[in-house]
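A.B. asks: Sequence below, structure please.
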Amino acid sequence: MKFTRRANANWKGTGMEGKGTISTQSTTLDNAQLSFKTRFEEGVGTNPEELIAAAHSGCFTMQLSFLLSEAGFVPEDLNTEAKVTFEDGTITLIQLILNGKVPGITEEDFQKAAQKAKEICPISKLLNTEITLSVTLA
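C.D. replies: Have a look, this model is predicted:
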């Protein structure tokens, strides 16, 4: 399977005082605000690191769902938080924090599936940083 997805960013002004928007093909983001404040402080809008966290948590969780299904398990609930650490101009760490409820699976098998999902998720493979994973099975 091959496909292409697209997004668009627009920026006007300097890095500190300027403002921008970002939109996605699906229009889930439609001229969402970008600014120095939304990236480095707090404010209404989004930022690249938050979007990476969203992409990584979504990709990892879907990948894990596929792996569990292939092994004969039906996940009742998989919830992954991704924390992206930005330090001195570099993303230095992504922490994946998984909480799952999968009837019939052992703790060991769940851990193994989660580790494999972390390794083969396309977003994990794309990122050039340390990625950690903590797993809790209910």
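
A.B. asks: drop to CA atoms for contacts and neighbour counts, all remaining ones
C.D. replies: Fine.

A.B. asks: show me the contacts for the residue nearest to the spatial centre of the chain.
C.D. replies: Centroid-nearest residue in the chain, with Cα atoms, centre = their mean: residue 56, separated by 2.2 Å. With contact set as Cα atoms under 8 Å, 6 or more residues apart in numbering, residue 56 has these partners: 82, 123, 124.

A.B. asks: again, 6 Å this time
C.D. replies: Contact analysis of residue 56 by Cα atoms under 6 Å, 6 or more residues apart in numbering lists residue 123.

A.B. asks: gap between the helix or strand containing it and the chain center?
C.D. replies: Residue 56 is part of helix 48-70, with elements assigned from DSSP states H and E. Helix 48-70 sits 6 Å away from the centroid of its parent chain (Cα atoms, centre = their mean, to the nearest Å).

A.B. asks: Please provide the structure for the following sequence as well, for comparison with the first:
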Amino acid sequence: MGISRHATAHWEGDLKNGQGRLSTPQSGLLDNTRYGFNSRFGEEKGTNPEELIAAAHAGCFTMALSAKLTEAGHPPASLDTRAEVDLSMEGGPSLSQIRLKVKAQVPGIDAAKFQAIAEDAKANCPVSKALAAVPVSLEAVLA
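C.D. replies: Alright, predicted model coming up:
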């Protein structure tokens, strides 16, 4: 049996003038967090689905990279990942690209081996697999 997590969304009103709330009842981290048209397509305070996908992908990839580096005998001192999720409006809203950018401090590893392990983590973390329809690029740099 696997692990199951969940989140909830509540929405009131039409798309442009309505507003919603997101919650993660298990952790309580998101507790009626606001989201809406202007926080997704504009600059209004609140979250949006793309930001949450970026957070999930950055977290998943970073954990996978840590595991794979450790398995290869090079536990990381630190990993800092930024995930950028692009929402294209061409032909209707769709995720068009994800860019993963990681800066790493990994003692005793050369750049080529680090790059290969990072590419493997990108391809095989569960969130990357779930988002396989979206092109994902990787910039992996040893500090």
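
A.B. asks: After superposition, what is the TM-score?
C.D. replies: Superposed pair, TM-score by TM-score structural alignment, normalised by the length of the first structure: 0.98. Supporting alignment: 138 aligned residues with a Cα RMSD of 0.8 Å.

A.B. asks: and the helix or strand following the helix holding residue 56 of the first structure, what does it pack onto?
C.D. replies: The C-terminal neighbour of helix 48-70 of the first structure among helices and strands, as given by DSSP H and E, is strand 77-87. Identification of packing neighbours for strand 77-87 of the first structure by 3 or more Cα pairs under 6 Å, 6 or more residues apart in numbering; DSSP states H and E yields helix 48-70, strand 90-101.

A.B. asks: Check the gap between residue 22 of the second structure and residue 6 of the second structure for me.
C.D. replies: Distance, residue 22 of the second structure to residue 6 of the second structure, using Cα to Cα, to the nearest Å: 11 Å.

A.B. asks: which one of the two has more residues nearby?
C.D. replies: residue 22 (19 against 9; other Cα atoms under 10 Å).

A.B. asks: how about stretch 54-72 of the second structure, aligned to which bit of the first structure?
C.D. replies: Aligned by TM-score structural alignment, stretch 54-72 of the second structure falls on residues 53-71 of the first structure.

A.B. asks: Give the buried residues for that stretch.
C.D. replies: Of the residues in stretch 53-71 of the first structure, 53-54, 56-61, 63-68 count as buried by neighbour count, 16 or more other Cα atoms under 10 Å.

A.B. asks: list the contacts for the residue lying closest to residue 130 of the first structure once chain neighbours are set aside?
C.D. replies: Excluding the flanking residues, the one nearest residue 130 of the first structure by Cα to Cα, 6 or more residues apart in numbering is residue 93, at 5.0 Å. Residue 93 of the first structure makes contact with 85, 129, 130, 131, according to Cα under 6 Å, 6+ apart.
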